[in-house]
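Enquirer: Quick one: sequence and predicted model below, then my questions.
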Amino acid sequence: MTTSKAILIHIVDDDEAFRDSLVWLLESHDYRVACHDHAEAFLAGFRPDAATSCLILDIRMPGMSGLELYEELQARGNRWPVIFITGHGDVPMAVQAVKRGAYDFLEKPFNQEALLQAIDSALCAAANLQQDEVQANQCESRLQALTTREREVLDRVIEGKMNKVIADDLGISIKTVEAHRGKMMDKMGVRSIADLVQTVVAYRQQKGKPAA
């Protein structure tokens, strides 16, 4: 898990007193904090390749709203976790934001512990997502290294077909199936059919493809 000192928390809120209180809270828990008094100021310095980050956005601000900023970041492919801060009247809007992929929202007034827990949870979820993406990219590279025949064997193994059935499907001998299967397993970096199935199914789910 990334330590809090390596994490940058962006606060985008037009309320200076509120920003100051959050800075005090977060810095006292060893987070690095960057404040922006409006969405446009944040976008002006936005770097998608920056250090691990979490955004705390006021959902309603003058000019570009927090929701509009979130939609812009989504359009740019940004995956940082976002926690919205909202007043009572904007809860329905915040719920819609969560449905679109925002991590959470907190309704003012909220206690400090609730915010800290939301940040910790959001960062854990983001770290897990990043790890899933790394593993999916690794699996994709390995799949691309397979020959056409090895890929045909893999697809049938994933479907649960035995070597004899695969041989009949492809019009080749069982020994040839076994040879392709062995090379395919080596290239995929797995030691068992269970590992192969778990790896490929997880990859297809990550990429939104059918599992079988």
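Expert: Happy to help now that I have it. Just so we're clear, the structure is a prediction, and the values are computed from it rather than from any experiment. Numbering: from 1, shown residues only.

Enquirer: use CA for all of it now, contacts and neighbours both
Expert: Noted.

Enquirer: Sketch out the helices for this protein, chain order is fine.
Expert: Ranges of helices in the chain, per DSSP state H, are 16-27, 39-44, 66-75, 91-99, 112-144, 148-158, 163-170, 174-188, 193-206.

Enquirer: Any chance of these in TSV with mean neighbour count and distance to Leu55 as columns?
Expert: Listed next are the helices of the chain as TSV, based on neighbours: other C-alpha atoms under 10 Å; distance: least, C-alpha to C-alpha, whole Å:
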stretch	mean neighbour count	distance to Leu55
helix 16-27	14	12
helix 39-44	15	10
helix 66-75	17	9
helix 91-99	16	13
helix 112-144	15	9
helix 148-158	18	40
helix 163-170	16	51
helix 174-188	17	37
helix 193-206	16	24
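
Enquirer: Same list, those, but as a markdown table with distance to Ser53 please.
Expert: Below are the helices of the chain laid out as a markdown table (distance: least, C-alpha to C-alpha, whole Å):
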| stretch | distance to Ser53 |
| --- | --- |
| helix 16-27 | 13 |
| helix 39-44 | 13 |
| helix 66-75 | 13 |
| helix 91-99 | 18 |
| helix 112-144 | 8 |
| helix 148-158 | 38 |
| helix 163-170 | 48 |
| helix 174-188 | 33 |
| helix 193-206 | 22 |
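
Enquirer: Quick one, which of the ones you listed gets closest to Asp58.
Expert: With C-alpha to C-alpha as the criterion, Asp58 lies closest to helix 66-75 of the helices of the chain, at 5.4 Å.

Enquirer: List the contacts of that closest one.
Expert: 12, 39, 57-60, 82, 84, 97 (C-alpha atoms under 8 Å, 6 or more residues apart in numbering).

Enquirer: close enough to count as contact, His180 and Arg151?
Expert: No - with contact defined as C-alpha atoms under 8 Å, His180 does not reach Arg151; the gap is 9.0 Å.

Enquirer: on that earlier part again, between the helices of the chain, which gets nearest to Leu106?
Expert: Across the helices of the chain, the minimum distance to Leu106, taken as C-alpha to C-alpha, is reached by helix 112-144, at 7.5 Å.

Enquirer: Second structure follows, compare the two:
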Amino acid sequence: STGELLGAGFPDRPACLILDLRLPGGSGLELQSRLAEMGVAIPIVFLTGHADVPTSVRAMKAGAVDFLPKPFREQELLDAVANALKHDTARRAADLELTQVRALAESLTPRERDVLRGVARALLNKQIAYELGIAEMTVKMHRSSAGRKLQTVSIADMISKIRLLNL
């Protein structure tokens, strides 16, 4: 039942849910909505013998990875599960990267953050210096220090991490 599933918790490894639209104790769409409200990001593959286009569109817009009408071939289900696990693995990797970058960014000074905002806007060092009212050499020092703190290996890596942080 949906209550048992919600009470059971979710694994801390790539996973997916295979749900029927009709479940004991509620619908699959209601469960999908409740999971989203709880902040549980787990990919869902819906199965149903009672499919209609509006319902499948609603499920997909709410984040379902796939929607299989019954009867379906075994390979279709295997492919849908593989795709869902791929989605979850990628999401987990992105979440981990964001957590790591946020931890590194905690040591950035306010001025380093200001300089990084200029870098993200593709400004030259002298343009950043002018905007901040500091010397160009000071901008270079702040940029270098921020790069070390964020463990960047290139300007592209720095910009990628700046965007992750929404600076």
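Expert: Great, that's in hand. For clarity, every value in this text was computed on a predicted model and none was experimentally measured.

Enquirer: Just give the TM-score of the two.
Expert: The TM-score (TM-score structural alignment, normalised by the length of structure 2) is 0.90; 167 aligned residues with a C-alpha RMSD of 1.8 Å.

Enquirer: and stretch 34-49 of structure 2, which stretch of structure 1?
Expert: The alignment of stretch 34-49 of structure 2 onto structure 1 (TM-score structural alignment) spans residues 72-87.

Enquirer: Okay, buried residues for that stretch please.
Expert: Neighbour counts over stretch 72-87 of structure 1 (16 or more other C-alpha atoms under 10 Å) mark 73, 79-86 as buried.

Enquirer: tell me the two of those residues that are most distant?
Expert: Pairwise across the buried residues of stretch 72-87 of structure 1, and taking C-alpha to C-alpha, the largest span is found between Arg79 and Thr86, at 20.9 Å.

Enquirer: quick one: the most centrally placed residue in structure 1 from Arg181 of structure 1, how far?
Expert: Centroid-nearest residue in structure 1, with C-alpha atoms, centre = their mean: Leu129, separated by 3.4 Å. The gap separating Leu129 of structure 1 from Arg181 of structure 1 is 30 Å, by C-alpha to C-alpha, to the nearest Å.

Enquirer: Next: Ile56 of structure 1.
Expert: 49 Å.

Enquirer: cool, Lys161 of structure 1 as well?
Expert: Using C-alpha to C-alpha, Lys161 of structure 1 is found at 12 Å from Arg181 of structure 1.

Enquirer: again, but for Leu73 of structure 1
Expert: From Leu73 of structure 1 to Arg181 of structure 1 the distance is 43 Å (C-alpha to C-alpha).

Enquirer: What's Ala64 of structure 2 aligned with over in structure 1?
Expert: Match for Ala64 of structure 2 (TM-score structural alignment): Ala102.

Enquirer: Skipping adjacent residues, who's closest to that match in space?
Expert: Val82 (5.2 Å; C-alpha to C-alpha, 6 or more residues apart in numbering).

Enquirer: who touches the one you found in this structure?
Expert: Counting by C-alpha under 8 Å, 6+ apart, Val82 of structure 1 touches 54-57, 70, 102-104, 122.

Enquirer: swap in Leu21 of structure 2?
Expert: 27-29, 46-48, 50.

Enquirer: Now compare these with structure 1 and keep only the conserved ones.
Expert: Among those, the ones still in contact in structure 1 (both residues aligned by TM-score structural alignment, their matches' C-alpha atoms under 8 Å) are 27-29, 46-48.

Enquirer: Tell me the residue in structure 1 aligned with Leu108 of structure 2.
Expert: Correspondence of Leu108 of structure 2 to structure 1, assessed by TM-score structural alignment: Leu146.

Enquirer: ok, so what distance separates the residue nearest to that match when sequence neighbours are not counted from His88 of structure 1?
Expert: For Leu146 of structure 1, ignoring the flanking residues on the chain, the nearest one in space by C-alpha to C-alpha, 6+ apart is Met184 at 6.6 Å. From Met184 of structure 1 across to His88 of structure 1, the span is 56 Å (C-alpha to C-alpha).

Enquirer: Likewise for Ile59 of structure 1?
Expert: Distance of Ile59 of structure 1 to His88 of structure 1, given as C-alpha to C-alpha: 11 Å.

Enquirer: Ala34 of structure 1 now?
Expert: Ala34 of structure 1 is 26 Å from His88 of structure 1, by C-alpha to C-alpha.

Enquirer: Between those two, which is the more surrounded one?
Expert: Comparing Ala34 of structure 1 with His88 by other C-alpha atoms under 10 Å, the one with more neighbours is Ala34, at 14 against 11.

Enquirer: okay but Lys70 of structure 2 is in contact with Phe46, surely?
Expert: No - assessed by C-alpha under 8 Å, Lys70 of structure 2 is found out of contact with Phe46, at 10.2 Å.

Enquirer: Contact partners for the residue lying closest to Phe84 of structure 1 once chain neighbours are set aside?
Expert: Nearest residue to Phe84 of structure 1 in three dimensions, chain neighbours excluded: Phe105, at 4.4 Å (C-alpha to C-alpha, 6+ apart). Counting by C-alpha under 8 Å, 6+ apart, Phe105 of structure 1 makes contact with 83-86, 94-95, 98.

Enquirer: Distance of Phe105 of structure 1 relative to Tyr203 of structure 1?
Expert: 30 Å.

Enquirer: What residues does His87 of structure 2 make contact with?
Expert: Applying C-alpha under 8 Å, 6+ apart to His87 of structure 2 gives the contacts Pro43.
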